[in-house]
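*Asks:* sequence below, structure please.
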Amino acid sequence: MLTVEKAHLLLTREDGLSESPSHHRVALAAAALADHRSAGIVTLEDVPVDRARVLVTAAGTTGDPVLDSSLAQVDALAGRPLVSTVAAGKPDLRKAVVAHLTETGRLTERKAFLATRHVPRGTERAELLAHLTAVVLDEAEPSDEDVLLLGVLQHLNLARRLLPGAHERYDRREMVRRIEALTREDLLVQAVRRAVGGTCGTVTAAAAGSAA
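*Replies:* A predicted model of the protein is given here:
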């Protein structure tokens, strides 16, 4: 699965609603940029996050239908500031992600009154959460993808609730400190933090400060 697909699964509740309606697209944008970076389509300037820009470094397709559906969007992001790009939810892959996860059986369509929801199917969401819990508990080596996903959960104030195995071992301050230590150097995590600043981000920052 792409990082953006994993991010969507993590942020989708069992009833099909989002764990973070206000910032779901911010999380997916950061994850999508990570996927495009891995595919060699974009790079991010290696400067402080407030000055970092998105650089489009390759043309052509990636071979992945979800990523390729957003190539025109990505081209339009060339030279744009990273933080404002993530805050705007760009590139927006949500429809393509939902369609692909449904096609591959990881989501199932459920019709409700006046609405259609796509709910997680199978055990993959639980397995993702269990793996991230193991990373926080230092029982698994973190990948770059793990770092981004943990940073997203932390800055959307979801880590403590969605990773119960971790908060059973760590109190709130210790858990924040642990995740901050893992994620603070990641440029996309920093961009998410800036993008949600003033809401979720201020709570996380306060907790991290008290943990110092």
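
*Asks:* hey, let's count contacts and neighbours off CA atoms from now on
*Replies:* Noted.

*Asks:* I'd assumed P81 was in contact with A52.
*Replies:* Yes - counting by C-alpha atoms under 8 Å, A52 does reach P81; the two are 5.9 Å apart.

*Asks:* joint contacts of these two?
*Replies:* Common neighbours of A52 and P81, counting by C-alpha atoms under 8 Å, 6 or more residues apart in numbering, are absent.

*Asks:* helices or strands up against the helix ranked longest in the chain?
*Replies:* Counting by DSSP state H, the longest helix found in the chain is helix 24-38. In terms of contacts (3 or more C-alpha pairs under 8 Å, 6 or more residues apart in numbering; DSSP states H and E), helix 24-38 is packed against helix 3-10, strand 42-44, helix 65-68, helix 82-87, helix 144-155, helix 187-195.

*Asks:* residues in contact with the second one?
*Replies:* Going back to what we said before, that points to strand 42-44. Contacts for strand 42-44 (C-alpha under 8 Å, 6+ apart): L33, H36, R37, A52, R53, V54, L55, V56, T57, A58, L82.

*Asks:* could you redo the last one with a cut-off of 6 Å?
*Replies:* Strand 42-44 is contacted from outside by H36, R37, R53, V54, L55, V56, T57, using C-alpha atoms under 6 Å, 6 or more residues apart in numbering.

*Asks:* okay, these in CSV with secondary structure next?
*Replies:* Compiled in CSV, those are given as follows (DSSP: H, G, I helix; E, B strand; the rest coil):
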residue, secondary structure
H36, helix
R37, helix
R53, strand
V54, strand
L55, strand
V56, strand
T57, coil
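
*Asks:* next, the second sequence, to be compared with the first:
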Amino acid sequence: MLIVEALHLLLTTEAGTPEAWSQRNVAASAALITDLVIAERVTLSDEKRPRVQVISTQPTGNPVLDGALPLLAERDGKRLDSLVTWHKLDPRDAVVESLVQQGILEYGERTMLGMGAPKTPERNPEPEQMVRQRLAAVLAGERPPDIGDTTVLAILQAMNVAHKVLKEESGGLRAGQLKKRINEVVESSPAGTAVEKAVQAMQVALMTATTTAMMASGGSS
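*Replies:* The predicted model follows:
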């Protein structure tokens, strides 16, 4: 399962609607770019505000990733913090279709009196349960994190929703304690690889995007 797919399940209710408090599109774009770094299709520059550089447009065979490659090629070299908020990169439709094809989700009734997007309730809850069990074990120190675990935790932390999403998996940790524990997990990952650098850069970019969105919201209220 892609990181962006696991994150989608965590940020969606069992009834198939987005959690009201989540900026799911921004989080999904960040996870998508990380998946593409892992697939060795894009890389990030070493700048303080890194740029996303496409290193190969060779198809991966995964429609979620392959659908994003032409879009990123159009904006090759753009700043990471601008791409995670770029609405055209939001992979929601492709992710949902992939999870439906895998039998994890199913299409349900449409929202907004039949005029909105269809709900996508869980058909098979086991994959999300496995993700949650794995994250719970990582947070408890019972297993080492893999890059998927680290990325999901870093993104949830950066979006300031980790305690809401992982309330049961946190083992009773308060919000501040969970934040400290996630930082320990992320910082304990091996440094130096392109993927690890991407996770760290993604966390900073998301925190910047979230802060900017909050400031904009406050200024318009």
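
*Asks:* where does the TM-score land?
*Replies:* Once superposed, the chains reach a TM-score of 0.84 (TM-score structural alignment, normalised by the length of structure 1), with 199 aligned residues with a C-alpha RMSD of 2.2 Å.

*Asks:* between the helices and strands packed on helix 24-38 of structure 1, which one is nearest to A126 of structure 1?
*Replies:* Distance to A126 of structure 1, taken as C-alpha to C-alpha, is lowest for helix 3-10 among the helices and strands packed on helix 24-38 of structure 1, at 8.5 Å.

*Asks:* can you name the residues of structure 2 that the closest one overlays?
*Replies:* The counterpart of helix 3-10 of structure 1 in structure 2, using TM-score structural alignment, spans residues 3-10.

*Asks:* what's the mean deviation for the matching stretch versus structure 1?
*Replies:* The superposed stretch 3-10 of structure 2 is, by mean C-alpha distance after the TM-score superposition for structure 1, a mean 1.1 Å from where its aligned residues fall in structure 1.

*Asks:* pull the most distant pair out of the contacts of strand 42-44 of structure 1.
*Replies:* H36 and R53 (14.3 Å).

*Asks:* how near is the spatially closest residue to V176 of structure 1 that is not a sequence neighbour to L107 of structure 1?
*Replies:* By the measure of C-alpha to C-alpha, 6 or more residues apart in numbering, the closest residue to V176 of structure 1 outside its immediate chain neighbours is A208, 5.9 Å from it. The spacing between A208 of structure 1 and L107 of structure 1, counted by C-alpha to C-alpha, to the nearest Å, is 35 Å.

*Asks:* now swap in V152 of structure 1 and tell me
*Replies:* Here V152 of structure 1 is placed at a distance of 21 Å from L107 of structure 1 (C-alpha to C-alpha).

*Asks:* can you tell me which residues contact the residue nearest the centre of structure 2?
*Replies:* The residue lying closest to the centre of structure 2 (C-alpha atoms, centre = their mean) is A31, at 3.6 Å. Listed by C-alpha under 6 Å, 6+ apart, the contact set of A31 of structure 2 reads I3, V4.

*Asks:* likewise for A32 of structure 1?
*Replies:* With C-alpha under 6 Å, 6+ apart, A32 of structure 1 has these contacts: V4.

*Asks:* so the residue mapped onto A134 of structure 1 from structure 2 is in which element?
*Replies:* Structural correspondence for A134 of structure 1 with respect to structure 2 (TM-score structural alignment): A137. Per DSSP states H and E: A137 of structure 2 is located in helix 126-139.

*Asks:* ok, R177 of structure 1 to V135 of structure 1 distance?
*Replies:* Look at R177 of structure 1 and V135 of structure 1: by C-alpha to C-alpha, they are 14 Å apart.

*Asks:* still on that earlier bit, what residues does the match of helix 3-10 of structure 1 touch?
*Replies:* For stretch 3-10 of structure 2, the surrounding residues in contact (C-alpha under 6 Å, 6+ apart) are A28, A31, L32, G148.

*Asks:* corresponding residue for the first one in structure 1?
*Replies:* So that's A28 of structure 2. By TM-score structural alignment, A28 of structure 2 lines up with L28.

*Asks:* number of residues surrounding the closest residue to that match other than its chain neighbours?
*Replies:* Sequence neighbours aside, V4 is the residue nearest to L28 of structure 1 in space, at 5.5 Å (criterion: C-alpha to C-alpha, 6+ apart). Each residue near V4 of structure 1 was counted by other C-alpha atoms under 10 Å, and the total is 25.
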